[in-house]
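Engineer: for reference, the sequence and a predicted model appear below.
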Amino acid sequence: MINTARRIEITGIVQGVGFRPFVYEIASKYLLKGIVYNTSSGVLIHIEGNQQAVDSFCKEIYEKHPPLAYISEINHFKEDTKGFSDFKILGSIEDKLKSTLISPDISTCSTCLNELYDSNNLRYLYPFINCTDCGPRFTVIEKTPYDRKNTSMSYFKMCEACRTEYTNPQNRRFHAEIIACAKCGPQIFLYDNNKKSISTKNPIKKAIEILSSGYILAIKGIGGFQLAVDATNQDAVIRLREKKYRKDKPLAVMSNMEHILKYAYVDDTQKLLLKQIASPIVLLEKKEPFILSNSISPNNKYIGVMLPYTPLHILLLENFLALVMTSGNKNNEPIAKDNDEAFDNLSEIADYFLIHNRPILRRVDDSVIKIINNTPRFIRRARGYSPLPIIIKKNIPMILGCGADLKNTFCLTQKNKIFVSQHIGDIENFETYTSFKSTIEDMKKLFGINPEIVSYDMHPGYLTSKYAMELADIKKISVQHHHAHIASCMAEYCIDEPVIGLAFDGTGYGTDGNIWGGEILVCEYKNFLRVGHLSYMPMPGGDLAVKEPWRMAISYLYSVYKNNLLNLDLPILKNIEEKKINIVIEMISKGINTPYTSSMGRLFDGIASIIGIRDKISFEGQAAIELEIISEGNYDSTYDYECTSKDLHKILLDPIILGIVKDMRTGIQISKISKKFHNTIISIFSNLCSIIYKETGLKKVVLSGGVFQNSHILSGLTQSLERNNFEVFSHKLVSTNDSGICLGQVMIASAIQ
């Protein structure tokens, strides 16, 4: 006898994860009647039956939901009984409020993997096999509710076999919206770079032959195209670099776990991370001798590795130790996602194209993670994680945070949720700027967010800032770059009190018009006070000094030795023409095109050049990364340093430069010099935090900025501060580099609106 009825509204990641079939199963278990359906806000259930059974049903819904689901809110309402005769899954209803969360793309599950190689299975060797537990989500959904008609699979009509599984409550593909098989689903095609179809019964087998012959293959993946070559073929890797104009920047590889263990060290934390459903690229230490091409990550002890995360990747990898898998784009342009776009942009790079006819609705690059202090840290947050929101403890207005021009991501807020976009890239050309703008519009539409406020970096030259300032009918709030860095990390931990913030990076426009980057801030969301920084140094040639670290080296040396620096016996004086050095000295002495910087990133660059590691770079952070890599051993010495504390704590760098030059001239190994320099930075800022504690009483220290991707600095400074009884906070949910600052921008804008 029916004696109670209840309406249950659930929000969170409850679409595309098998939630309605799960509800159906639990309702059937307790002999309950009613309906369940998707809405733009989540899932709605009307349940009728015995009071005890309804209570048990509600408890299991919350406690035993599908593993990929996430319930952010569940509300119960008493209802009148409606006399349902059974329990049904109904068609979805679209409403104005779009508050449901969208699942990221998910790597192939073990059950689908087994079916992929089962010759008796309907989807034997089918490169688009998926189920309610795996497959693309974010890159195929056009709008909510998550129904097939609202995805890029709407083009494909289910065959009878797929329809039978889709409608069978006992089948694991019950209401799997992107279900498909070889008869009714997407197909693979192979072309050459002249857009000529390659006649073959098995495009994947032919593609394997092409890769084995040393050719470059463009592969249409989940969130865009990838460029692949055999990772053991040195000539193929070099050719890929040449064609993509990617001189030294590390390339990622894709491998099976048993093969990864042959060329890289993998600890338990890294193994778990590799096997996560997000399947990110994980930075691993190479084994020596290194059995893959040395051109994959030259002058670097790390290699970025990921497991195959789609059935297509799994099938392609069968014959290879590893495949190089790098983004399918021209240098510094967005990743190609459409077939025609790929042919137009990649034909001068790739020899062949392995494409398919399932549309990709949004570009999403691979995520990159580095383990530091036994904790996963994002280098790039994208596939497998976007568009999962950052959850905060209070509701804030709808705000757009535009991010920075380098490593751009933006974010949009909705109540207590902050949706950080997938990686956009460096906003330095028309194509990426266009992608930035179109992705904002896409996410606004997808989540039904119409921002009331736009927050942006105060740098007047940033394209992201110009975009924000040109928006009509919206409140505009500019945010200082390093304030945003610290606020982003505060937001991750829901810190709502003043902190000591250490912001170390390469570039950020300061309130005094100089370039900041080695900063100590006393910080809360509403405001900040700069209480310390590295002493200002001239940056000869402006941005050119970023690409040519020897310019910063001369700047630091000139501060100590003036023109006598030419008499020093240092590698830089042998590697760089004396004429060029004299020009830079004149620029510094006369103040010609030499903006001033307190940047920690530029200091690392300068030291790398002084000790002979690298004078010019081909990608951002290259010199600093190589300085970190050579820093090894249990060597705890530090260089002398000085701080002035008249108005604020200013760290004078001359004594450090003197010490490094002295060590170079006496033949100390550069690995020890690097280690000693790292120790010095840790010592300086740990000691200054203790002084600032005495001045302010603050015991929470927040670390943010790209320099904290350096394992030695993050680990060493964290441990030193904790020994002094500080609470230390560093990024886990977004990257510590500039791709995380949009989160801080919206928190600051919310506080000062």
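Structural biologist: Thanks, I have it.

Engineer: CA only for contacts and neighbour counts going forward, please
Structural biologist: Noted.

Engineer: how many neighbouring residues does residue 263 have?
Structural biologist: 20 (other CA atoms under 10 Å).

Engineer: my guess is it contacts residue 287. True?
Structural biologist: Yes - with contact defined as CA atoms under 8 Å, residue 263 and residue 287 form a contacting pair (5.1 Å).

Engineer: which residues do these two both contact?
Structural biologist: Counting by CA atoms under 8 Å, 6 or more residues apart in numbering, residue 263 and residue 287 have no contacts in common.

Engineer: how far away is the residue lying closest to residue 398 once chain neighbours are set aside from residue 12?
Structural biologist: Nearest residue to residue 398 in three dimensions, chain neighbours excluded: residue 451, at 4.6 Å (CA to CA, 6 or more residues apart in numbering). Residue 451 sits 21 Å away from residue 12, going by CA to CA, to the nearest Å.

Engineer: of the two, which one has the most company?
Structural biologist: Neighbours were counted for residue 451 and for residue 12 using other CA under 10 Å; residue 12 has more, 20 against 17.

Engineer: how much space between residue 290 and residue 367?
Structural biologist: Taking CA to CA, one finds residue 290 at 24 Å from residue 367.

Engineer: neighbour-wise, which of these two wins?
Structural biologist: The neighbour count for residue 290 versus residue 367, taken as other CA under 10 Å, is higher for residue 367 (22 against 11).

Engineer: I figured the more buried one was touching residue 386, is that so?
Structural biologist: No - proximity of residue 367 to residue 386 does not meet the contact threshold set by CA under 8 Å, at 9.3 Å.

Engineer: ok, the residue nearest to residue 398 touching residue 399?
Structural biologist: Yes - contact criterion CA under 8 Å: residue 451 and residue 399 qualify, at 4.8 Å.

Engineer: what touches both of these two?
Structural biologist: 412, 413.

Engineer: quick one: the helices in the stretch 651-753 of the chain?
Structural biologist: 654-665, 670-696, 711-723, 741-752 (DSSP state H, counting those that start in this stretch).

Engineer: for the second one, buried residues please.
Structural biologist: For helix 670-696, the neighbour count (16 or more other CA atoms under 10 Å) marks 670-686, 688-690, 692-693 as buried.

Engineer: the inter-axis angle of it versus helix 654-665?
Structural biologist: Using axes from the mean of the first three to the mean of the last three CA atoms, to 10 degrees, the direction of helix 670-696 lies 160 degrees away from that of helix 654-665.

Engineer: another structure for you, compare them:
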Amino acid sequence: MTQIGKRVRVKGLVQGVGFRPFVWKLAQDLPISGYVLNDGRGVLIEVCGPSDTIGMFLDRLQEDAPVLARIDQIELTEISGDLYSGGFQIGESDGSEVATGIVPDAATCPKCLAEVLNPADRRHNYAFANCTHCGPRLSILRHIPYDRASTSMAVFPMCEECRVEYRNPEDRRFHAQPIACPDCGPRLWFETSGCETVSGDPVAIAADRLRAGEILAIKGLGGFQIAVDAGNEMAVEELRRRKRRPDKPLALMARDLHQIRSYCHLSNEEEDLLESSAAPILLLQRHGEQLAHSIACGHDRLGFMLPNTPLHHLLLGQLDRPIVLTSGNLSESPQETVNDQARRRLKVIVDGFLLHDREIVNRLDDSVLRLDGSGPTVLRRARGLAPAPIHLSQEFADAPKVLAMGGELKSAFCLLNGRNAVLSQHIGDLEDAATFADYKKMLRLYCDLYQFCPQIISVDCHPQYLSTAYGKALAKEFGAELDHVQHHHAHMAACLAEQQDPAIRDDPAFGLILDGLGWGEDGTVWGGEILKGDLSGFNRLGHFHPVPLPGGNAAVREPWRNLAAHLHTAFGPGYLGRLHGTRLRDALQAKPLKPLDRMIERSVNASLSSSAGRLFDSVAAALGIGFDCQSYEGQAAMLLEALARPHMQTEQGYPYHVSTPLPVVISFQALWMALIGDLKSGVSAGRIAARFHLGLIDGLVSALEQSGARSADRIVLSGGVFQNAILRDGVTSRLKASGHEVRNQTLVPANDGGLALGQAVVAAARHFTR
């Protein structure tokens, strides 16, 4: 039979996932000759054998790939000359130019967990067991190719038993770079907040102290976490007091799905997400009040995750109830990663520490997801999801290298290299100095990891964003072109990009982009926008009626300001007279309305804004929700959504006025007249909240149609306000019923956490169209 040779280049997430031993085993089964190795571009394979056997090899290469692998592309070339005939080998890694992906950290696989729980196994009760199917990746990685010497495991020499497993292609720990056991790997211990080591089983000690109501710091996979018994009301309230986190919901970790079902409804799809290798926090519909009330007061969902490391499995296995497991940091600061710094900074919060000696190289917070009627929604992209590249459409194959800087809040940056866009993990709000320092450190690290030298640096148009200022400085340093991308165009582009939409030239889509704030092209602050365009440009076809932001950032923190501004815009300076017979009149009269009204009338520190987020704040304030202030971003809107949910099937929406011709303007006087009438009639807050949501859905769909959207047109939904499940599902279903093709984001956040992806693809698309 004819012998042939093929060189096979495999691109994607194919390093650190057991891909080479998988190829080796496949070659032994068939059998064929050749070799496989890792290099900077992915995996390189050369195979020789009968033509039909090689064809079978190529088919199974994609069909049977390891569970954590993601093959984006396979390139084939013929091998000429002498062909191999001496079996199949696994070659040494080649440290050539880096263009491959880094696999995200993965939750403990069933086989490793079974070993940890088996008293007869040598890894019984070992908190750092892993294999090629699970365990740390990005969190321990210093550079690629991904080998042990490139990770923080380099300081732990393998014992002979681990070395045998590591070298055996038949073993699932073959070349598992973090391989470890109790004889040679990281160790665990418990110490008090006074730095005194406590003798005994560290996990058992921690479990006893949690049951006793203590607050503990736990060194997790990508950073420190703070834990407390989720059923102990006094302990949870004490955690809030010490951490200065009065209201924001707290994440929970449960032992297993059975335990989660005791507190929340679970669908099959939600179970699959919880048990996935990402093991994210998943927002679930709650039932009952068995856990501490203060975990998520006023919210109808709880954020649950399952254990993602052997350490978490061992700890939860000794507890009868879930634990609160929140980020180990001081309020608004980055999550701690270093033992000494955690001891020093967290001692004011915790009573003890569960520590280990494996270094966390890269900080990773927990990812947060929710399952909506229109599919999964990523609210925060971090551990388990980042930095898996977003694979772009073929049009980007020859794109220049673009570094996109993201925004100011929920910051993440993006490295675009050909069809791969690497979006960093969630870093945080750059207004905090420590977070901004971490952002700069991580950006430099990613550029080093990927040996990435940008040709274009893409930034937001807002002149005061720290990410924009830093991008300008980097453009000078790298000699790169600087490209400014409008905020809402970037949101729209991110959604198109993640779905490999080839909207680069002459293929416009409609975009309904709703968020808090973004710098507009006309010098005002945008936030409720209807756009039409592609990746290289757009036109603004409609927007919310602009309303002043009295006090600037103070209006974001204090919803009553937005309420006053909305009422002033709708009814003029005598708006208080319309509130006779409501408690709202007294509440507003207690505020400094005269200076605020002067700010509005004189346009002093009161920029005009079409913000959808501020509309939600104002309606929430009218119902007494977060009237005085918000202790975290989106608080008022989230509580308003929870309040509305039980009444959505029984109410009719408030009216909205949509003016024509283009650009269409959605205005709110009719909304406020109806809402105030309901307040005077004593309609419940929940029913009013539902009527607001229903009316807004109607108004948005009407505005899209009046802006020119017709049946079968693509409509992109993006922006942080579309984290509201009622709005996202309601608009999506209404538009689909009218024949529209609706695009929602499922891989990256619709909020500013996905902004950098949009900036990157816009900059690349503009390069093509010049």
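Structural biologist: Ah, there it is. Small disclaimer: the values here were computed from a predicted structure and weren't measured.

Engineer: before we move on, the earlier item: so what does the residue nearest to residue 398 of structure 1 match up with in structure 2?
Structural biologist: Aligned counterpart of residue 451 of structure 1 in structure 2: residue 454 (TM-score structural alignment).

Engineer: hang on, its match packs against residue 401?
Structural biologist: Yes - counting by CA under 8 Å, residue 454 of structure 2 touches residue 401, with 5.0 Å between them.

Engineer: OK, contacts around the equivalent of residue 508 of structure 1 over in structure 2?
Structural biologist: Residue pairing (TM-score structural alignment): residue 508 of structure 1 is matched to residue 518 of structure 2. Applying CA under 8 Å, 6+ apart to residue 518 of structure 2 gives the contacts 462, 486, 487, 488, 525, 526, 527.

Engineer: can you give me the helices for the stretch 1-150 of structure 2?
Structural biologist: For the stretch 1-150 of structure 2, the helices defined by DSSP H, counting those that start in this stretch cover 19-29, 51-63, 110-116.

Engineer: can you list these in JSON lines and add distance to residue 234 of structure 2 and mean neighbour count?
Structural biologist: Output for the helices of the stretch 1-150 of structure 2, formatted as JSON lines (distance: least, CA to CA, whole Å; neighbours: other CA atoms under 10 Å):
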{"stretch": "helix 19-29", "distance to residue 234 of structure 2": "49", "mean neighbour count": "20"}
{"stretch": "helix 51-63", "distance to residue 234 of structure 2": "53", "mean neighbour count": "15"}
{"stretch": "helix 110-116", "distance to residue 234 of structure 2": "33", "mean neighbour count": "17"}
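
Engineer: now the ones you listed as CSV including distance to residue 475 of structure 2?
Structural biologist: Below are the helices of the stretch 1-150 of structure 2 laid out as CSV (distance: least, CA to CA, whole Å):
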stretch, distance to residue 475 of structure 2
helix 19-29, 37
helix 51-63, 40
helix 110-116, 46
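
Engineer: does the match of residue 451 of structure 1 belong to a helix, a strand or coil?
Structural biologist: coil (DSSP: H, G, I helix; E, B strand; the rest coil).

Engineer: name all residues that make contact with residue 692 of structure 2.
Structural biologist: For residue 692 of structure 2, counting by CA under 8 Å, 6+ apart, the contacting residues are 653, 654, 671.

Engineer: scratch that, residue 151 of structure 2 is what I was asking about
Structural biologist: 140, 141, 142, 143, 177, 178.

Engineer: what does the third one align to in structure 1?
Structural biologist: Looking back up the chat, that one is residue 142 of structure 2. Structural alignment (TM-score structural alignment) places residue 142 of structure 2 against residue 142 in structure 1.

Engineer: what's the neighbour count on its match?
Structural biologist: Residue 142 of structure 1, neighbours per other CA under 10 Å, totals 21.

Engineer: could you pull out the strands in the stretch 201-350 of structure 2 for me?
Structural biologist: Assigned by DSSP state E, counting those that start in this stretch, the stretch 201-350 of structure 2 shows strands spanning 216-219, 224-229, 252-253, 281-285, 301-305, 323-327.

Engineer: which stretch among the helices of the stretch 1-150 of structure 2 comes nearest residue 733 of structure 2?
Structural biologist: helix 51-63 (34.6 Å; CA to CA).

Engineer: quick one: that closest one to structure 1 mean distance?
Structural biologist: Taken over the aligned residues, the distance from helix 51-63 of structure 2 to structure 1 averages 3.0 Å (mean CA distance after the TM-score superposition for structure 1).

Engineer: who touches that helix?
Structural biologist: Under CA under 8 Å, 6+ apart, the answer for helix 51-63 of structure 2 is 1-4, 23, 26-27, 30-32, 47-48, 71.

Engineer: what's residue 699 of structure 1 aligned with over in structure 2?
Structural biologist: Under TM-score structural alignment, residue 699 of structure 1 pairs with residue 713 in structure 2.

Engineer: burial check on that match, number of neighbours?
Structural biologist: By other CA under 10 Å, 16 other residues sit near residue 713 of structure 2.

Engineer: surely it meets residue 508?
Structural biologist: No - distance between residue 713 of structure 2 and residue 508: 9.1 Å, which falls outside the contact criterion (CA under 8 Å).

Engineer: residue in structure 1 matching residue 528 of structure 2?
Structural biologist: Looks like residue 528 of structure 2 aligns to residue 518 there (TM-score structural alignment).

Engineer: need the three-state assignment for its match.
Structural biologist: Secondary structure, three-state DSSP: residue 518 of structure 1 is strand.
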